[in-house]
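>>> Provide a 3D model corresponding to the input given below.
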Amino acid sequence: MGQRADPDWDEIFMQAALQPDMWLGALDALASQTGSGHGQLIGVGGAREIPFNIVTNFSTDLIDHFAVSGWGAETHNFRVAASNRHIERGFYDPILFEEHYDQVIPQLASSDYLDWCEEIGIPFGCQTNLVIDNFGIVGLATLRDRKDGRTTAAQRKIFASGAKAARRAVRLQEKLEGEQAKLLAGAFDAIQVSAFIIDVRGQLLAHSIGADAMLAAGDVRVAGQSIDAPGAPFTLRQTVQALTADGGLDHMRTQIITAENRPPLMIEGFRLPEREWSLGKLPHAILIANGPRRDRAGVTQYLSAIYRLSPAEADIAVRLFEGKPRARIAAERGVTAETLRGQIKQIYLKCGVDSEAALMRLLAPILS
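From the prediction side, this is the model:
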């Protein structure tokens, strides 16, 4: 029999970077090839205030239990402790495994995390850091039970090969997530709308050319990476906080006070449809300083910029908001009823709603 071909890790992980819902499959492939029960991608620390923790063949209850137990600290977590010891010595991305865990376990302040790992069957494995920057750490790991045993040199070699490709994939996905904010800003420039794009932490990712004038005039100021301005009934910072808070609002409206006795500006904030997970650099909300012209072309371009609707989908959304029956919309657009149903389904998906009533509520601040 011929030798089994090694997986093409570049292809496996690059597909995950382009389609993040494929990360679980990529991690599962790495776990399988190394004889491990679980693959893990985790983001922690630094400015990464919204961490992610993706583990294959693992219940969300266990992941939530880890988070609320506070076991991410090196005083309790032997995996974190082993990583930090190497980072302190200038070794940022070695392959760490059971031998390194054995060295730090006696120094832990508590055995709670160690006991939990034994209980749920993940005392062994190997790990490496894929990214260390001012945004935090992204780590890759395989997790194993005692039946799997300790990792072998051959398994760690496979893991290292996969990690090399995963590192490139994470960097690519971060780049793609960051570019989305710039693309959005460009879309608003095209329709002459002043816009600020913020991330899930409320920090400024990008802004349109029109927003430059507001910054230059001092109407809006940037403090660190956050924007603020006095306003009523809310300051700009309070508006951002309402859009980014867990369970926060989908839409906010406030008036900011301008300098030099110029008329006040109305600011509207829109929370974008949420993704299942990201590396933390996706646009989360948009703040608009001057809304679209009420003509059909301006509004449809505006909807395309905010919700990434196609021109056809944006036009259909406007017609639905105007109260036109679906049969009439289909006839006016020259499509079948089935095609229209499919297009409306895509509108719901992109806008993060599940009914026409919810879509109307979403569109009301824009089109009323």
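>>> can we go C-alpha only for contacts and neighbour counts from here?
Noted.
>>> Same question for the helix or strand where Ala154 lies: list its buried residues.
Element membership for Ala154 (DSSP states H and E) is helix 153-190. Residues 155-156, 158-163, 165-170, 173-174, 177-182, 184-189 are the ones in helix 153-190 that count as buried (16 or more other Cα atoms under 10 Å).
>>> Could you pull out the strands in this structure for me?
38-44, 52-55, 124-133, 136-144, 195-198, 204-207, 221-223, 226-228, 231-232, 251-256, 265-271, 285-288 (DSSP state E).
>>> Now mean neighbour count and distance to Gly70 too, for those strands, in JSON lines please.
Shown next, in JSON lines, are the strands of the chain (neighbours: other Cα atoms under 10 Å; distance: least, Cα to Cα, whole Å):
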{"stretch": "strand 38-44", "mean neighbour count": "23", "distance to Gly70": "12"}
{"stretch": "strand 52-55", "mean neighbour count": "19", "distance to Gly70": "14"}
{"stretch": "strand 124-133", "mean neighbour count": "22", "distance to Gly70": "20"}
{"stretch": "strand 136-144", "mean neighbour count": "23", "distance to Gly70": "17"}
{"stretch": "strand 195-198", "mean neighbour count": "26", "distance to Gly70": "28"}
{"stretch": "strand 204-207", "mean neighbour count": "22", "distance to Gly70": "29"}
{"stretch": "strand 221-223", "mean neighbour count": "13", "distance to Gly70": "31"}
{"stretch": "strand 226-228", "mean neighbour count": "17", "distance to Gly70": "28"}
{"stretch": "strand 231-232", "mean neighbour count": "16", "distance to Gly70": "38"}
{"stretch": "strand 251-256", "mean neighbour count": "20", "distance to Gly70": "33"}
{"stretch": "strand 265-271", "mean neighbour count": "20", "distance to Gly70": "29"}
{"stretch": "strand 285-288", "mean neighbour count": "24", "distance to Gly70": "29"}
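>>> To compare with the earlier structure, here is another sequence to fold:
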Amino acid sequence: MVAEPRGIANHFLEAAIEPARWLDVLQHVAEETRSRHAQIVGVGPDFDVGFNWVNGMDASAHAAADRTELMLPSTNYRVAAGLSAAPHDVVWENSYAALRPRLTGDAYLDLCSDLDIPNGCQTNLVAGADGLIGFSLLRSAREGPTDAATRAMFAAFSAAARVAASLQVALEQDGCKLVAGSFDAMDVACFVLDQRMHVRALSRAAEDLLTRGALRLVEGRVSSPMPQIARRLSAATQAVRDQGVAAASVVVPQHAGASGADLLTLKLHRLPMRPWNMGFAPFAILTAKRQSAATDGDLKLLRDDYGLTAAEAEIAMLLRQGHSRAQISERRGIGAETLRSHLRALFGKLGVRRETEAIHLLHALLS
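Next up is the predicted model:
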């Protein structure tokens, strides 16, 4: 058993608390093991790349490597080895050699050739339902396969890396609880989401919405028991997660046939980006607030400040309350073409182009 390299445990723990230090620690590991790269990578349960930290790897190499199609166990022998490894086991080139013939394509093999990283060894630091966090040496053809002494040194590094990774995950999860606690103090329903938009913490008022069935969790994400609303919420969630949208709003009935004060306004807000997180830090919040009924003041603001006619202002309030175009037409006693004409004028006066943009603006103006 090789003793843990002097001081490395402290360096790993410092990186867990100040994650910008991870690359320095990985550089140290690579130098000590005479390897081209050391790597810590997070792979989600759907084999998406949560993060990929590698010393000495430039942006173009990351762009080539950090693709979901190259993280599938059917195409990537390192991911396949990580999924089959027992806890704390170190796997190396003999496992890679056994797995390579089973791959369904050569894309990852070609990548390893292009980046000159065919050799190395690895272990899992964290593994569970959320995926795995792996720790690896990536070695060039010239550096050759790992030998027993290198793997023993790597195992010693891994013990410190495992403690540090677990600590950072715990700190990120505690951050989610802290955010939820802040909303508890304000008696606001709030779901705290990670970068996969999974709920990591929630306030007591949010728990109450789940208990009453107004909202539900589906595979860890906030959804609605009503299919149409669930689809709208899913689209808003994807926009915030994948399309760089800073915020989105969805009006949700608390029960079938709900209207007015029985409607909930769900607001998704993307939080400032936190570099060097392992995917468990707060990424976004979803708050739920009871829909307030339209007031004369709201209607006056829309008429006076934005020049909406009385009819356009009333249509705007119905949009904000979550009514569909068909419902608005029926309620106003107008045809679809007349409603479209009103909406075109309304959008122009509000300075938006789409219905979803109008709804979000109305929520912001009249909250």
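>>> Which one of the strands of the first structure lies nearest to Ala314 of the first structure?
strand 265-271 (16.4 Å; Cα to Cα).
>>> Superposed on the second structure, what's the mean shift for the closest one?
By mean Cα distance after the TM-score superposition for the first structure, the fitted strand 265-271 of the first structure averages 1.9 Å away from its aligned residues in the second structure.
>>> Could you do stretch 166-178 of the first structure as well?
Mean for stretch 166-178 of the first structure is 1.1 Å (mean Cα distance after the TM-score superposition for the first structure).
>>> sorry, back to before: tabulate the strands of the first structure (CSV), appending distance to Leu340 of the first structure.
Below are these laid out as CSV (distance: least, Cα to Cα, whole Å):
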stretch, distance to Leu340 of the first structure
strand 38-44, 39
strand 52-55, 37
strand 124-133, 44
strand 136-144, 42
strand 195-198, 31
strand 204-207, 34
strand 221-223, 44
strand 226-228, 41
strand 231-232, 42
strand 251-256, 28
strand 265-271, 26
strand 285-288, 29
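>>> quick revisit: which strands and helices lie in contact with the helix holding Ala154 of the first structure?
Counting contacts by 3 or more Cα pairs under 8 Å, 6 or more residues apart in numbering; DSSP states H and E, helix 153-190 of the first structure is packed against helix 9-18, helix 23-33, strand 124-133, strand 195-198, strand 204-207, helix 209-217, helix 296-307.
>>> The strand or helix carrying Leu343 of the second structure aligns to what range in the first structure?
Using DSSP H and E, Leu343 of the second structure sits in helix 336-350. On the basis of TM-score structural alignment, helix 336-350 of the second structure is assigned to no residues in the first structure.
>>> how about that helix: buried residues?
Buried, per 16+ other Cα under 10 Å, within helix 336-350 of the second structure: 339, 342-343, 346-347, 350.
>>> from those, which single one is nearest Ala9 of the second structure?
Leu350 (57.5 Å).
>>> list the contacts for the closest one?
Taking Cα atoms under 8 Å, 6 or more residues apart in numbering, we find Leu350 of the second structure in contact with 306, 358.
>>> gap between it and Arg204 of the second structure?
Going from Leu350 of the second structure to Arg204 of the second structure by Cα to Cα, to the nearest Å gives 36 Å.
>>> And Pro275 of the second structure, by the same measure?
Following Cα to Cα, the distance that separates Pro275 of the second structure from Arg204 of the second structure is 29 Å.
>>> Which of those two has more residues huddled nearby?
Neighbours per residue (other Cα atoms under 10 Å) separate Pro275 of the second structure from Arg204, with Arg204 holding more: 19 against 9.
>>> nearest spatial neighbour of the counterpart of the more buried one in the first structure, skipping sequence neighbours?
Correspondence of Arg204 of the second structure to the first structure, assessed by TM-score structural alignment: Ile209. Leaving aside its sequence neighbours, Ile209 of the first structure sits nearest to Asp189 (Cα to Cα, 6 or more residues apart in numbering; 6.2 Å).
>>> what sits against the counterpart of that neighbour in the second structure?
Using TM-score structural alignment, the equivalent of Asp189 of the first structure in the second structure is Asp184. Applying Cα under 8 Å, 6+ apart, we find Asp184 of the second structure in contact with 203-205.
>>> ok, for Val245 of the second structure, nearest residue in space, not its chain neighbours?
Ala239 (5.7 Å).
>>> which of the contacts of Asp184 of the second structure show up in the first structure as well?
Among the contacts of Asp184 of the second structure, the ones still in contact in the first structure (both residues aligned by TM-score structural alignment, their matches' Cα atoms under 8 Å) are 203-205.
>>> Which member of those residues is positioned nearest Gln27 of the second structure?
Nearest member of these to Gln27 of the second structure, counting by Cα to Cα, is Ser203, at 40.8 Å.
>>> so who does the closest one touch?
180-181, 183-184, 187-191.
>>> got a list of what the counterpart of Ile120 of the first structure in the second structure touches?
Aligned by TM-score structural alignment, Ile120 of the first structure pairs with Leu115 of the second structure. By Cα under 8 Å, 6+ apart, the residues touching Leu115 of the second structure are Ala61.
>>> separation between Ser60 of the second structure and Met71 of the second structure?
17 Å.
>>> For the two, indicate the residue with more neighbours.
Met71 (22 against 8).
>>> and the gap between the more buried one and Ala180 of the second structure?
33 Å.
>>> just Ser166 of the second structure next, same as before
In terms of Cα to Cα, Ser166 of the second structure sits 21 Å off from Ala180 of the second structure.
>>> all helices for the stretch 251-367 of the second structure, in order.
296-306, 310-320, 325-332, 336-350, 355-366 (DSSP state H, counting those that start in this stretch).
>>> which one among the buried residues of helix 336-350 of the second structure gets closest to Arg67 of the second structure?
Phe347 (39.0 Å).
>>> Surely that closest one is in contact with Ala358?
Yes - counting by Cα atoms under 8 Å, Phe347 of the second structure touches Ala358, with 6.6 Å between them.
>>> sorry, back to before: okay if I get the contacts of Asp184 of the second structure as a markdown table plus distance to Leu13 of the second structure?
Shown next, in a markdown table, are the contacts of Asp184 of the second structure (distance: Cα to Cα, whole Å):
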| residue | distance to Leu13 of the second structure |
| --- | --- |
| Ser203 | 30 |
| Arg204 | 33 |
| Ala205 | 36 |
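>>> What sits closest to the residue nearest the centre of the second structure if chain neighbours are left out?
The residue lying closest to the centre of the second structure (Cα atoms, centre = their mean) is Gln195, at 1.5 Å. Distance criterion Cα to Cα, 6+ apart; nearest residue to Gln195 of the second structure, sequence neighbours excluded, is Phe283 at 5.1 Å.
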